[in-house]
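In: Show me the folded form of this:
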Amino acid sequence: MQNHERDTRPLYRERLAPGLWLLVTIALAGPMTTLVFLPAGSTTLALVIGVLVSLLLVVASIAFSPVVAVADGELRAGRAHIDAGWLGEPEVYTGEEARARRGPRLPGDGWHLIRGGIDGLVVVPITDPADPVRSWSISTRTPDRLAAAIRRAAGRPGR
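Out: Just a heads-up that it's a prediction; the model follows:
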């Protein structure tokens, strides 16, 4: 007897969380909050409030970071999603070329999920003639893996 259940594991999944230095910067809101509450009376209360503010902001910045995923024949980038059948050949960019593609060479007729501090970029052409968006530009820490997952989901296993 054959197993006819679809494999529901994602081919690719990445949370575009802030980098360590940005998290440290966000956490600095706690000591500033402590300084604001110090004149109000209790030093202990001010410290507790500062620690809670730091913790809340760091957890929120990670929890609310967008997720890029390829699963169930679909590419998801943040809240947007598209069927993999409408995806063209993904283009991988790193370094200086990625910076140019995120800046002056960013397509005006495209959809973008760009995050600072993340070097890699994958640009995926959209082949649906009815879609006004011609490409998706997605920041990623592992552009080769994302491109491979998109190819696999679209039925093009190799390059």
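
In: alpha carbons only for contacts and neighbour counts from here, please
Out: Will do.

In: Strands of this protein, start to end?
Out: All strands of the chain, identified by DSSP state E, fall at 12-15, 67-71, 74-77, 80-83, 91-93, 111-113, 120-125, 135-140.

In: just so I know, which of those strands lies nearest Ala29?
Out: Ranking the strands of the chain by proximity to Ala29 (Cα to Cα) places strand 12-15 first, at 23.2 Å.

In: who does that closest one touch, helix- and strand-wise?
Out: Applying 3 or more Cα pairs under 8 Å, 6 or more residues apart in numbering; DSSP states H and E, we find strand 12-15 packed against strand 67-71, helix 143-153.

In: Reformat those into JSON lines and put mean neighbour count and distance to Glu97 next to each item.
Out: Compiled in JSON lines, those are given as follows (neighbours: other Cα atoms under 10 Å; distance: least, Cα to Cα, whole Å):
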{"stretch": "strand 67-71", "mean neighbour count": "21", "distance to Glu97": "21"}
{"stretch": "helix 143-153", "mean neighbour count": "21", "distance to Glu97": "13"}
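
In: One more sequence to fold, the one below, so I can look at both together:
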Amino acid sequence: MGYPGVRAWLPYVLLVPLAVAALLWLGRVRVEVRGTGGERELRVGQAHLPVSFMGRVDAVVGEAKREALGPQLDPEAFVVHRPWVGPVVRIEVLDPDDPTPYWVVSTRHPERLIAALR
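Out: Now for the predicted structure:
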């Protein structure tokens, strides 16, 4: 039967925004290029990759993104995929001591990320 008045709708007013805020906070991942000169590195969350160990860098969108994250995906690749972010950037790793062949990172501005890595 429920309670009439404020007790009926107050939990929704308090808990729905709290749940939305928690989901947004848990889903955030910062993608940035840090450093100056030859000691720059790409940071994705807690992971980092020096620019000196990067090979080919490509933006992947549309159908190619589905292929890159599906049948063509290497199980050892480092992937930070957020489905609500459209394009991804694929970065080849040239470090001989790193078993990761490449990184696949979601970003809203792939052109700016590629320009910052060059």
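
In: List the TM-score for the superposed pair.
Out: The TM-score (TM-score structural alignment, normalised by the length of structure 2) is 0.84; 113 aligned residues with a Cα RMSD of 1.7 Å.

In: returning to that earlier point: of all the strands of structure 1, which lies closest to Ala148 of structure 1?
Out: Ala148 of structure 1 sits nearest to strand 12-15 of all the strands of structure 1, at 9.0 Å, using Cα to Cα.

In: roughly how far is the closest one from the heart of the chain?
Out: 8 Å (Cα atoms, centre = their mean, to the nearest Å).

In: what do you get for stretch 31-46 of structure 1?
Out: Centroid separation between stretch 31-46 of structure 1 and its chain, computed with Cα atoms, centre = their mean, is 35 Å.

In: ok, now stretch 12-19 of structure 2?
Out: Relative to its chain's centre, stretch 12-19 of structure 2 lies at 26 Å (Cα atoms, centre = their mean).

In: residue range for it in structure 1?
Out: The alignment of stretch 12-19 of structure 2 onto structure 1 (TM-score structural alignment) spans residues 50-57.

In: after superposition, how close is that stretch to structure 2?
Out: Superposing on structure 2 and averaging over aligned pairs (mean Cα distance after the TM-score superposition for structure 1), stretch 50-57 of structure 1 comes out at 1.3 Å.

In: Please identify the buried residues of that stretch?
Out: 50-55, 57 (16 or more other Cα atoms under 10 Å).

In: quick one: the spatially most distant residue from the centre of structure 1 and Tyr93 of structure 1, what's the gap?
Out: Most distant from the centre of structure 1: Gly41, at 42.0 Å, with distances by Cα atoms, centre = their mean. Using Cα to Cα, to the nearest Å, one gets 54 Å for the distance from Gly41 of structure 1 to Tyr93 of structure 1.
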